[in-house]
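Engineer: curious how this folds, go ahead:
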Amino acid sequence: MAPLTETFHPARLQQHVQSLPDGKARKPPVDLKQCQLKELVQYECDLDGPGDDRKSRVICKPILRLFRQCAGGLTVETTSWEGIHDERSEAT
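Structural biologist: As a prediction, this is how the structure comes out:
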């Protein structure tokens, strides 16, 4: 069984990536906005109709996932975070 993963609001992602998995501070600190933006498209597929009917079709919908790839090999999924950091900085 996989270990439990902490959940947090996407607005806290920048703060959250400053710590290594063992709890120590990441040095040097990471600025996610400076990391290269990458995309990945995954597909969610469902069967439209009964499984034993030859006329049933598989319907797939694309799901776009966004990542930031930083120096030192850190890659972070930022799908929910993208846009939030801009809104937050404008409100401040």
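
Engineer: from now on I want contacts and neighbour counts done on CA atoms only, so please keep to that.
Structural biologist: OK.

Engineer: show me the contacts for the spatially most central residue of the chain.
Structural biologist: The centre of the chain sits closest to Glu77, judged by C-alpha atoms, centre = their mean, with a distance of 2.6 Å. Neighbour list for Glu77: 65-68 [criterion: C-alpha atoms under 8 Å, 6 or more residues apart in numbering].

Engineer: another for comparison:
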Amino acid sequence: MPPLVEAFPASDLARRINHLPSGKSRKPAVSDLTKCDLKELIQYNCDVDGPKEDPRSKVVCRPVLRLFRQCANGMTVETTAWEGKYDR
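Structural biologist: You can find the predicted model right below:
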């Protein structure tokens, strides 16, 4: 299981990306997250519509869009909650 990572508000993302979970500084530092390439990933959230025991029940899946920024140093960070708060 991966180590726990502290939760923080999306508004702190640009400030916190230059610190690793261990507390060490990221090298090289990312000076402007908005200059990193924007990537999209679509995942699906599926639920059974109706009782599980009923053979007529259907599985309904809805798309969930996730946004990421991928920087030149190889760092990739999810920015779904952060996007839209700043001009790109």
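
Engineer: picking that back up, from the contacts of Glu77 of structure 1, which ones fall inside strands?
Structural biologist: The strands, defined by DSSP state E, take in 65-68 from the contacts of Glu77 of structure 1.

Engineer: all helices of structure 1, in order?
Structural biologist: With DSSP state H as the criterion, structure 1 has helices at 13-16, 84-91.

Engineer: tell me which of those helices is the most buried.
Structural biologist: With neighbours defined as mean count of other C-alpha atoms under 10 Å, the helices of structure 1 peak in mean count at helix 13-16, which reaches a mean of 14.

Engineer: after superposition, how close is that helix to structure 2?
Structural biologist: Its aligned residues in structure 2 lie a mean 0.4 Å from helix 13-16 of structure 1 after superposition (mean C-alpha distance after the TM-score superposition for structure 1).

Engineer: can you list contacts of that helix?
Structural biologist: Outside helix 13-16 of structure 1, the residues within contact range by C-alpha under 8 Å, 6+ apart are 30-32, 81.
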